[in-house]
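Chemist: No sequence on hand, only this structure:
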């Protein structure tokens, strides 16, 4: 892969994606989004990858959109950029393997929107997190208008969006915006440990559970969701990995 703005490595069944424009706090331009989609597709197609961790190089997860790129865009060019951004977010939200955001520093605007699209978020205690779009006469993307409310409720989501205030990782954990906040030096170890634990589980089970969770968050009725749960469970228990998983589970209990 010819990547300019993304780093990628594999470790113990985990794909590690690193946003890599540290000189601009990993601000997001078109090249970064294209590289990101390339790497995500690679991780998705690799049967050895069971989970993914996304983090940033240097002092930031991502400081959001590269504003230098946006100043002189025409409406047509801006629409094309936003559509590409939304497509990348859709692919991440629909990605059938678990994704953990390891938020190592600034996660601002579309940088935090990327983290919102992940399944699990772990932040450094002193990370700076926020959606300041209202401060720069913009609006949020990446499904954040729904994803944020799902995590912190409509009242807190409105507060964060209307004020554009930043909060630290420790406060984000307190309100449920991230799953966990840890000292910066423990961040990647914590994220990789969780990802490796997930990677030990049956891939088909994780895929079906994740699909069902998305259905439950959407407009699917409870009846349709419960019908899906039957089919998903049957698909899992009839797979060969079911026997292996049961044998392993019984051994762990002894």
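Modeler: Noted; the coordinates are in hand. Predicted model only: the values in this text are computed from it and were never measured. Numbers count the residues shown, from 1 in each chain.

Chemist: okay, CA-based contacts and neighbour counts for the rest of this
Modeler: Fine.

Chemist: could you say what helices and strands the strand or helix carrying residue 232 packs with?
Modeler: Using DSSP states H and E, the element containing residue 232 is helix 222-237. Identification of packing neighbours for helix 222-237 by 3 or more CA pairs under 8 Å, 6 or more residues apart in numbering; DSSP states H and E yields helix 203-217.

Chemist: Can you list the helices and strands that the helix it packs on packs against?
Modeler: With contacts taken as 3+ CA pairs under 8 Å, 6+ apart, helix 203-217 sits against helix 222-237.

Chemist: what comes up buried for the helix it packs on?
Modeler: Judged by neighbour count using 16 or more other CA atoms under 10 Å, the buried positions of helix 222-237 are 228, 229, 232, 236.

Chemist: before we move on, what about stretch 21-29?
Modeler: Within stretch 21-29, judged by 16+ other CA under 10 Å, the buried ones are 21, 22, 25, 26, 27, 28, 29.

Chemist: Check stretch 168-187 too.
Modeler: Taking 16+ other CA under 10 Å as the basis for neighbour counts, the residues of stretch 168-187 that come out buried are 168-173, 177-182, 184, 187.

Chemist: another structure for you, compare them:
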């Protein structure tokens, strides 16, 4: 691997660690990174000697969300194709035969929360911060988040997180079930390795079938997400939200729905 690879892959016996690798952009989830992550997961799915995956980020942050600078969609067909490719990644995470542990430090925002919730176990450093502010860029929560987040935190907490888009610290994330464990800052990856060893000792078929049962309902959620998000890409509010984000100013959205 070379430093510019969007996802770094490291193997340690039955454990594979996948590291999002764009630290200069807080590991924003670009199209190239999504594709590389999906490719790596596809290879892992075919390798029966892999028992556990850890997902983490290079540097001080897990993932700052989608790469808005590269989010150019000119038609409904393009939007649907973008979502189709994105859903390949979601399916490979949620429906994978191997359990996935997210080791979160720093920012876990937007698509970063989606990646964490598509994982099976989430460990956060004390300095981790979570925010799902899709409404500020005129988009639907995606990467399966409308399915995975309520399963983690319940409908009420999911509505609060998604509608208000407020930042949640690690202690609050633990209290509402967004994360499973909080450890000292910079210790999330080490803690994930310890938890991974416990999973690697479990019967792999049992884990795979348990995950398959828990994935029920994902396909219907992804189908709705593809239809709605593809349309939202073309709205004036998304254009304004993206411009405001890149220009570091408050958005000025249109009235009505």
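Modeler: Arrived safely, thanks for sending. Please read all numbers here as calculations on a predicted model, not as lab measurements.

Chemist: rewinding a little: and the very next helix or strand once past the helix holding residue 232 of structure 1 with helix 222-237, angle?
Modeler: Under the assignment DSSP H and E, the closest C-terminal helix or strand after helix 222-237 of structure 1 is helix 240-253. With axes from the mean of the first three to the mean of the last three CA atoms, to 10 degrees defining the directions, helix 240-253 of structure 1 sits at 80 degrees from helix 222-237.

Chemist: what's helix 240-253 of structure 1 in contact with?
Modeler: Where contact means CA atoms under 8 Å, 6 or more residues apart in numbering, the residues beyond helix 240-253 of structure 1 that reach it are 201, 202, 236.

Chemist: Which positions in structure 1 sit opposite stretch 78-97 of structure 2 in the alignment?
Modeler: Aligned using TM-score structural alignment, stretch 78-97 of structure 2 spans residues 77-96 in structure 1.

Chemist: One more: stretch 242-252 of structure 2?
Modeler: The alignment places stretch 242-252 of structure 2 over no residues of structure 1 (TM-score structural alignment).

Chemist: Report the separation between the closest residue in space to residue 199 of structure 1 that isn't next to it in sequence and residue 141 of structure 1.
Modeler: Spatial nearest neighbour of residue 199 of structure 1, chain neighbours left out: residue 50 (4.7 Å); criterion: CA to CA, 6 or more residues apart in numbering. According to CA to CA, to the nearest Å, residue 50 of structure 1 and residue 141 of structure 1 sit 28 Å apart.

Chemist: The two - which one has more neighbours?
Modeler: In this view residue 50 of structure 1 and residue 141 are compared by other CA atoms under 10 Å, and residue 50 has more residues nearby, 27 against 18.

Chemist: which residues touch that one?
Modeler: In this structure, residue 50 of structure 1 makes contact with 13, 14, 15, 97, 98, 198, 199, 200, 203, judged by CA under 8 Å, 6+ apart.

Chemist: So which of the residues you listed are in strands?
Modeler: With strands identified by DSSP state E, the entries of the contacts of residue 50 of structure 1 that belong to them are 14, 15.

Chemist: Assign a three-state SS to residue 153 of structure 2, would you?
Modeler: For residue 153 of structure 2, the secondary-structure state derived from DSSP: H, G, I helix; E, B strand; the rest coil is helix.

Chemist: Residue 103 of structure 2 now?
Modeler: On the basis of three-state DSSP, residue 103 of structure 2 is classed as strand.

Chemist: doesn't residue 55 make contact with it?
Modeler: Yes. With the criterion set as CA atoms under 8 Å, residue 103 of structure 2 and residue 55 qualify as a contacting pair; they are 6.1 Å apart.

Chemist: OK, contacts around residue 56 of structure 2?
Modeler: Contact analysis of residue 56 of structure 2 by CA under 8 Å, 6+ apart lists 17, 18, 19, 20, 62, 102, 103, 104, 189.

Chemist: most neighbours, which of the residues you listed?
Modeler: When those are compared by neighbour count (other CA under 10 Å), residue 104 ends up highest, at 35 neighbours.

Chemist: wouldn't residue 168 of structure 2 be in contact with residue 129 here?
Modeler: Yes. With the criterion set as CA under 8 Å, residue 168 of structure 2 and residue 129 qualify as a contacting pair; they are 5.7 Å apart.
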